[in-house]
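*Asks:* Just to be clear, the model below is a prediction. Sequence and coordinates:
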Amino acid sequence: MKLVIGNKRYSSWSLRGWLAAKQSRLAFDEIVIPMDTPAFTAAKADASLMPSGKVPVLWDGDTAVWESLAIIEWLADRTGRDRFWPKDDAARGLARAIAAEMHAGFVDLRRHCPMNTGRTYPSFALTPEVERDIGRIDALWREALHGFGGEGGPFLFGAFGAADIMYAPVVTRFRTYDVPLSETAEVYVNAVLAHPFMQEWYAGAEAEDWRLDRIEF
């Protein structure tokens, strides 16, 4: 397999696809194409590399899978469906719901707080719309952690899985923009950032030597 992604410092959707590939434990080659460059523009027009014109894209042989949730489901199918979603029916239902809500929502948080793993902005001014997104996410995390977390690990449903993958870029945003959270959510943020996969991603981001002025402010 090969996974096409953008800059590790900035590309939140790439992080989701990459974490899914790592979680699968299947071997894959990583192709990083820096955004806002001629190479990225060319790749967007190359259906043999980026059929949707966006990252991430997982190639499994001749099959291309894009969109983070689709990549998670493809890899879950490839690995016996035991590494991504909770086994308990109620837990799995909530995990799917909050993962889908992340995929489709929280537009204001995304717009006003772009992912940047290399910066922190203490006391960043949050708009009321962003604060509403944050409040909703904090509540979802607490619902999952209080209802299903703890057993098997410190993540939303115990062991690290699909829901954590979908919210990992949000975790980075909360740290970057110094977002105040409930005690439960703050403990969860620290657990995600300490995960070996996240540590590896951050190290890769730190090694990159290109910057996007529109995000570095």
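*Replies:* Great, that's in hand.
*Asks:* alpha carbons only for contacts and neighbour counts from here, please
*Replies:* Will do.
*Asks:* quick one: the helices in this structure?
*Replies:* Using DSSP state H, the helices of the chain run over 12-24, 38-44, 68-78, 89-104, 107-112, 128-148, 162-176, 183-194, 196-207.
*Asks:* okay, pairing it with this:
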Amino acid sequence: MSTLTLVTGNKTYSSWSLRPWLLLKHLGVEFHEISVPLHAPDATGQITRYSPSGRVPVLLDGNQVIWESLAIGEYLAERYPTVWPAEAHRRALARSAANEMHAGFTALREELPFNCRTRRSGVMPSHVAQAEIGRIVALWKTCRQTVHGEEGPWLFGCFTCADAMFAPVALRFHTYGVALPEEAKIYVDTVRQDHHVQTWIQAACAETAAIPEEERGKPVGENDAM
């Protein structure tokens, strides 16, 4: 594998970019990052230089172009077996959960847009979004039930692509102060306290650009995002 390049968007708003970035960091894979400000007038033109879909993230491996966060995860799994759990039944569950996160929860995404720079108040999820939150909590519980003893705090003990896929929604829950059962709160804290996630949030806090439609509710405070 040649030196990888990951094309991402703003760290404040681009939940999709966080997923492969975080996975690469946990794998310990060196990569070059190109960040395209999503608010810029020529953002689409910049992104299409690298991505045929016109969206981020996109992974460049020599002449190979891989777009979509889950496809990037599967591409990396061909070279790094720890992308998914080692056991077949856990691996199947992890892939199912990751795919459900990738394809679903549209009400939650629309009503609670990703914004890891500040905490927000005054945003009330609809009944549909609340049901999606309940489904995510149930998924996390199902995954954690496969973990035994001191295997680790992630969904399957050790960090996998499933955690990369769910990390943005965990940060969403923190941003909007979503009420969660205790076990789900512990997982959200695991994500937030991760060294690499903290690095991402610190970079987001250093960004100055704002996308108004992504700034739902009222800010609680920048430092509380950490």
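*Replies:* Perfect, I can see it now. Remember, predicted model here, so these are calculated numbers, not experimental data.
*Asks:* Drop the TM-score for these two in here.
*Replies:* The TM-score (TM-score structural alignment, normalised by the length of structure 1) is 0.93; 213 aligned residues with a C-alpha RMSD of 1.4 Å.
*Asks:* what's the spacing between the spatially most central residue of structure 2 and Arg49 of structure 2?
*Replies:* In structure 2, the centroid-proximal residue (C-alpha atoms, centre = their mean) is Pro168; its distance is 3.5 Å. Pro168 of structure 2 sits 26 Å away from Arg49 of structure 2, taking C-alpha to C-alpha, to the nearest Å as the criterion.
*Asks:* Count the residues that sit near Gln198 of structure 2.
*Replies:* Counted by other C-alpha atoms under 10 Å, the residues lying close to Gln198 of structure 2 total 15.
*Asks:* Could you measure from it over to Cys143 of structure 2?
*Replies:* Distance of Gln198 of structure 2 to Cys143 of structure 2, given as C-alpha to C-alpha: 24 Å.
*Asks:* now the farthest one out in structure 2, which residue is it?
*Replies:* Most distant from the centre of structure 2: Gly149, at 26.4 Å, with distances by C-alpha atoms, centre = their mean.
*Asks:* dump the residue contacts of that residue.
*Replies:* Residues near Gly149 of structure 2 by C-alpha atoms under 8 Å, 6 or more residues apart in numbering: none.
*Asks:* now with 10 Å?
*Replies:* Residues near Gly149 of structure 2 by C-alpha atoms under 10 Å, 6 or more residues apart in numbering: Gly157.
*Asks:* What of Arg55 of structure 2?
*Replies:* Contact analysis of Arg55 of structure 2 by C-alpha under 10 Å, 6+ apart lists 7-9, 16-17, 38, 43-44, 46-48, 67-68.
*Asks:* burial measure for the alignment partner in structure 2 of Arg132 of structure 1, as a count.
*Replies:* Matched to structure 2 by TM-score structural alignment, Arg132 of structure 1 sits across from Ala131. Neighbourhood size, Ala131 of structure 2 [other C-alpha under 10 Å]: 15.
*Asks:* mind listing what Ala131 of structure 2 touches?
*Replies:* Phe105, Ala107, Leu108, Pro125, Val137.
*Asks:* do Phe40 of structure 1 as well
*Replies:* Phe40 of structure 1 makes contacts with Gly6, Val32, Ile33, Pro34, Asp46, Met50, Gly53, Lys54, Val55, as judged by C-alpha under 10 Å, 6+ apart.
*Asks:* Skip the chain neighbours and tell me the closest residue to the aligned partner of Ala42 of structure 1 in structure 2.
*Replies:* Aligned by TM-score structural alignment, Ala42 of structure 1 pairs with Gly45 of structure 2. Spatially, and ignoring its direct neighbours in sequence, Gly45 of structure 2 is nearest to Gly54 (7.9 Å; C-alpha to C-alpha, 6 or more residues apart in numbering).
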